[in-house]
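A.B. asks: build me a model:
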Amino acid sequence: MKKLAALLATFILVATSAFADTTVKVDGSTTVLPIMQKMVEAYMKANPTVKFTVSGGGSGNGIKAIIDKTTDIAMASRKMKDKEFALAKEKGVNAKEIVVAIDAIVPVVNPANKISAVTLAQLKDLYAGKTTEWKALGGEGPVVVISRDTSSGTYETWEELVMKGEKVFPGALLQASSGAVVQAVSKNKNAIGYVGVGYLDASTKGLTVDGVVGNEENASSGKYPISRDLYLYVNGEPTGEIKKFVDWALGAEGQKLVKEAGFVPLKKK
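C.D. replies: Now for the predicted structure:
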């Protein structure tokens, strides 16, 4: 019996090895994370021999991982910088950029806040620490500024499009994820934060910017002033299971899930 059990165990091991699953590692942006979670769930259901591990540590971490060859796909809510492309090349990595969706970064306040609209100039003053009381915008109470941390692609896009290169002031409360920003704003009636459009829910109130709503139509057209592309980065031209997944993600099924996640699908060519 022991011999039979041993032979059976050996057979199971060999059989498992013969039909071993392919595992694809994905790391990076917490903004892209809800899209990726929906995609991999649907893709694995249709392709049971392919497994994914997905973690959202921020765009900077994802880009570092693709450069260091510790991930197969990096999620990013910003473009890789020239110095990052150069470092990748030094390490033998040919970082290929793939736009997977479109986003609008929406400033959010607590639903108890009277404010419903801001201008880019007002947002800059709030995040520079120059406007410290809501009464300057028609509200009440002191302003509590919530921001993403500096490893975040959303932070860098905010710095570029809203702050115009000026730094977010040191008094801002930094959060490690978009979900944490939503939670912090929902619990503080004086708070303001910013998140990708897919993170909007009833626990916060989205503000219009320069009179424009951050929605699918305005983000897709570029009318909304804080719009951006969302990216995947891979090492070289995708092949094998990574190519199959990327092609699927950019196709009708994948882009349908972009919309289901609350973000903006790519325009049909």
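
A.B. asks: only C-alpha atoms for contact and neighbour calcs from this point on.
C.D. replies: Noted.

A.B. asks: quick one: contacts for the residue nearest the centre of the chain?
C.D. replies: Nearest residue to the geometric centre of the chain (C-alpha atoms, centre = their mean): Thr31, 1.9 Å. Applying C-alpha atoms under 8 Å, 6 or more residues apart in numbering to Thr31 gives the contacts 77, 154, 178, 195-196, 198.

A.B. asks: with Val234 instead?
C.D. replies: Contacts of Val234 by C-alpha under 8 Å, 6+ apart are 66, 72-74, 94-97.

A.B. asks: next: Glu133.
C.D. replies: Glu133 is in contact with 140-143, counting by C-alpha under 8 Å, 6+ apart.

A.B. asks: can you tell me which of these has the most neighbours?
C.D. replies: Val143 (19 neighbours; other C-alpha atoms under 10 Å).

A.B. asks: right, and that one touches Thr132 too?
C.D. replies: Yes. Applying C-alpha atoms under 8 Å, one finds Val143 in contact with Thr132, separated by 5.2 Å.

A.B. asks: overlap of the contact sets of these two?
C.D. replies: Residues within reach of Val143 and of Thr132 at once, by C-alpha under 8 Å, 6+ apart, are Leu126.

A.B. asks: quick one: which of the contacts of Thr31 sit in helices?
C.D. replies: Using DSSP state H, the members of the contacts of Thr31 that fall in helices are 154, 178.

A.B. asks: possible to save the contacts of Thr31 as a markdown table with neighbour count?
C.D. replies: Compiled in a markdown table, the contacts of Thr31 are given as follows (neighbours: other C-alpha atoms under 10 Å):
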| residue | neighbour count |
| --- | --- |
| Ser77 | 29 |
| Thr154 | 28 |
| Ser178 | 25 |
| Val195 | 26 |
| Gly196 | 24 |
| Gly198 | 23 |
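
A.B. asks: still on that earlier bit, in strands only, show me the contacts of Val234.
C.D. replies: 73-74, 95-97 (DSSP state E).

A.B. asks: here is the second sequence; please produce its structure so I can put it next to the first one:
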Amino acid sequence: MKSFKKLALTAMMTGVLAFTAACGAQGTESSKDQAGAEAKQLQGEIKIDGSSTVFPIMEAVVEEYGMTQPGVKVSVSSSGTGGGFEAFIAGETELSNASRPIKDEEKAALEEEGIDYTEIQLAFDGLSVVVNKDNDWVDHLTIDELKKIWVEDGTVKKWSDIRPEWPEEEIKLYSPGTDSGTFDYFDEVILDGQPIVEKATLSEDDNTLVQGVQGGKYSIGYFGYAYYAENKDTLKIVPIDGGNGPVEPTNETIESGEYAPLSRPLFTYVKNSAIKDQEEVYDFMKFLLENAATLSEDVGYVQLPEEEYTKQLETLETLK
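C.D. replies: Predicted coordinates:
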């Protein structure tokens, strides 16, 4: 299976990627699927929005799915987890990607609209803290030091404020925007609900954050592990000491939970009515769960245990 790393992570996150019929497949025509069996050719449209962190996984899935079902148009946007849920609640999408679990207020809004949904876990991510490649002073950061860097306290933050031996230079900060599930997660485990530094540059586009850290020696930022993995030659990862010594995010430390507290699951949410009433949505979800493990790894995330995908496939069958 081809790698999607370069394609997935250099695409503009705010754009809409639509994969449409290339072969003019019609109605009930059949073609060979990946297993060699005859596959009914479907028609339809599926709209997906949400997390920019989950975007690379979904983009790779949509690309592969388009090879087996070219008559199904699947569009993927990345307005952030919060923005995705807004569209989901408004009835504008069938799937909503999220880098955090759905909030109580979002659940209540969906209930008010009469929308039943199912949570699907896709992979694991290790939220990655990075600095400029020329930064030769940071060897690791503790949770308390992260808080000191990122929480607004009315002062201009300098590296020497974190450790006296570090440069007396202002820290340039790059963070996902407040509609991002990654921001929500960082807010929960690092900021602890306190305001983020006012001078921080916030963006829903993770590539903007990557470029910001790449462009300044005194910069620091954070985003999903896949974006670090794609740019590791031009960024420096920061091991995080969550209380048991510094740990660098890797596939192994993320999956084991050793990279704490910044390891987290990634999700998509699907409308139950779409699975039941739209054959193409059921078919896409089945394809997603059958291929999420491989494609998540392809774009730089960490797959779930195989039994988790199997369990979710069994749940999918009950929703038909």
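
A.B. asks: still on that earlier bit, now, of the ones in strands among the contacts of Val234 of the first structure, which are buried?
C.D. replies: When those are checked for burial by 16 or more other C-alpha atoms under 10 Å, the buried set is 73-74, 95, 97.

A.B. asks: so which of those residues is the closest to Pro111 of the first structure?
C.D. replies: Pro111 of the first structure lies nearest to Ala74 out of these, by C-alpha to C-alpha, at 34.1 Å.

A.B. asks: now do the same contact list for the aligned partner of the closest one in the second structure.
C.D. replies: Correspondence of Ala74 of the first structure to the second structure, assessed by TM-score structural alignment: Ser96. Applying C-alpha under 8 Å, 6+ apart to Ser96 of the second structure gives the contacts 48-51, 81, 84-85, 88, 268-270.

A.B. asks: can you tell me which of the residues you listed has the most neighbours?
C.D. replies: In terms of neighbour count, Ser51 stands highest of those at 33 neighbours, by other C-alpha under 10 Å.

A.B. asks: which residues are in contact with it?
C.D. replies: Counted by C-alpha under 8 Å, 6+ apart, Ser51 of the second structure has contacts 78-82, 84, 96-99, 180-181.

A.B. asks: aligned to it, what sits in the first structure?
C.D. replies: In the first structure, the residue paired with Ser51 of the second structure according to TM-score structural alignment is Ser29.

A.B. asks: translate Gly60 of the first structure into the numbering of the second structure.
C.D. replies: Matched to the second structure by TM-score structural alignment, Gly60 of the first structure sits across from Gly82.

A.B. asks: ok, Ser177 of the first structure next?
C.D. replies: That one, Ser177 of the first structure, aligns with Asp205 by TM-score structural alignment.

A.B. asks: hmm, its match is touching Thr178, no?
C.D. replies: No. Using C-alpha under 8 Å, Asp205 of the second structure is not in contact with Thr178; the gap is 11.7 Å.

A.B. asks: the two - which one has more neighbours?
C.D. replies: Asp205 (23 against 18).

A.B. asks: and the helices in the stretch 1-150 of the second structure?
C.D. replies: 5-10, 55-68, 81-89, 104-112, 143-150 (DSSP state H, counting those that start in this stretch).

A.B. asks: what's next to stretch 13-21 of the first structure, contact-wise?
C.D. replies: By C-alpha under 8 Å, 6+ apart, stretch 13-21 of the first structure touches 49-51.

A.B. asks: what number of residues lie near the aligned residue in the first structure for Ile240 of the second structure?
C.D. replies: Aligned against the first structure by TM-score structural alignment, Ile240 of the second structure finds its counterpart in Val209. By the criterion of other C-alpha under 10 Å, Val209 of the first structure has 21 neighbours.

A.B. asks: do the one 10 residues further on as well
C.D. replies: Look at Ala219 of the first structure: counted by other C-alpha under 10 Å, it has 24 neighbours.

A.B. asks: and if you look at Ala20 of the first structure?
C.D. replies: The burial count for Ala20 of the first structure: 11, using other C-alpha under 10 Å.

A.B. asks: quick check: end-to-end length of stretch 144-161 of the second structure?
C.D. replies: Using C-alpha to C-alpha, to the nearest Å, one end of stretch 144-161 of the second structure lies 13 Å from the other.

A.B. asks: that stretch: how far from the chain's middle?
C.D. replies: 27 Å (C-alpha atoms, centre = their mean, to the nearest Å).

A.B. asks: buried residues in it, which are they?
C.D. replies: Those would be 145, 147-152, 157-159, 161, for stretch 144-161 of the second structure by 16+ other C-alpha under 10 Å.

A.B. asks: can I get the residues you listed in TSV including distance to Leu7 of the second structure?
C.D. replies: Below are these laid out as TSV (distance: C-alpha to C-alpha, whole Å):
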residue	distance to Leu7 of the second structure
Glu145	35
Lys147	34
Lys148	36
Ile149	33
Trp150	31
Val151	34
Glu152	36
Lys157	36
Lys158	36
Trp159	35
Asp161	39
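
A.B. asks: now do the same contact list for Val302 of the second structure.
C.D. replies: By C-alpha under 8 Å, 6+ apart, Val302 of the second structure lies in contact with 123-125, 251, 254-255, 293, 296.

A.B. asks: same thing with Val151 of the second structure?
C.D. replies: 191, 194-197.

A.B. asks: report the buried members of those.
C.D. replies: The neighbour-count test (16+ other C-alpha under 10 Å) applied to the contacts of Val151 of the second structure identifies 191, 196-197 as buried.

A.B. asks: mind listing which of those are in helices?
C.D. replies: Per DSSP H, these never map to helices.

A.B. asks: scan the second structure for its longest helix.
C.D. replies: helix 279-298.

A.B. asks: ok, residues contacting that helix?
C.D. replies: Residues contacting helix 279-298 of the second structure (C-alpha under 8 Å, 6+ apart): 3-5, 42-46, 57, 60-61, 65, 72, 94, 122-123, 274-276, 302-304, 306, 309-310, 312-313, 316, 320.

A.B. asks: could I have the buried ones of those as ChimeraX selection syntax?
C.D. replies: One line in ChimeraX is enough to select the buried members of the contacts of helix 279-298 of the second structure, burial here meaning 16+ other C-alpha under 10 Å:
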select :4,5,42,43,45,46,57,60,61,65,72,94,122,123,274,275,276,302,303,304,309,312,313,316
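
A.B. asks: still on that earlier bit, can you put the buried ones among the ones in strands among the contacts of Val234 of the first structure in a markdown table and add distance to Lys89 of the first structure?
C.D. replies: As requested, these are exported to a markdown table (distance: C-alpha to C-alpha, whole Å):
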| residue | distance to Lys89 of the first structure |
| --- | --- |
| Ile73 | 17 |
| Ala74 | 16 |
| Ala95 | 8 |
| Glu97 | 14 |
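
A.B. asks: noted, bye for now.
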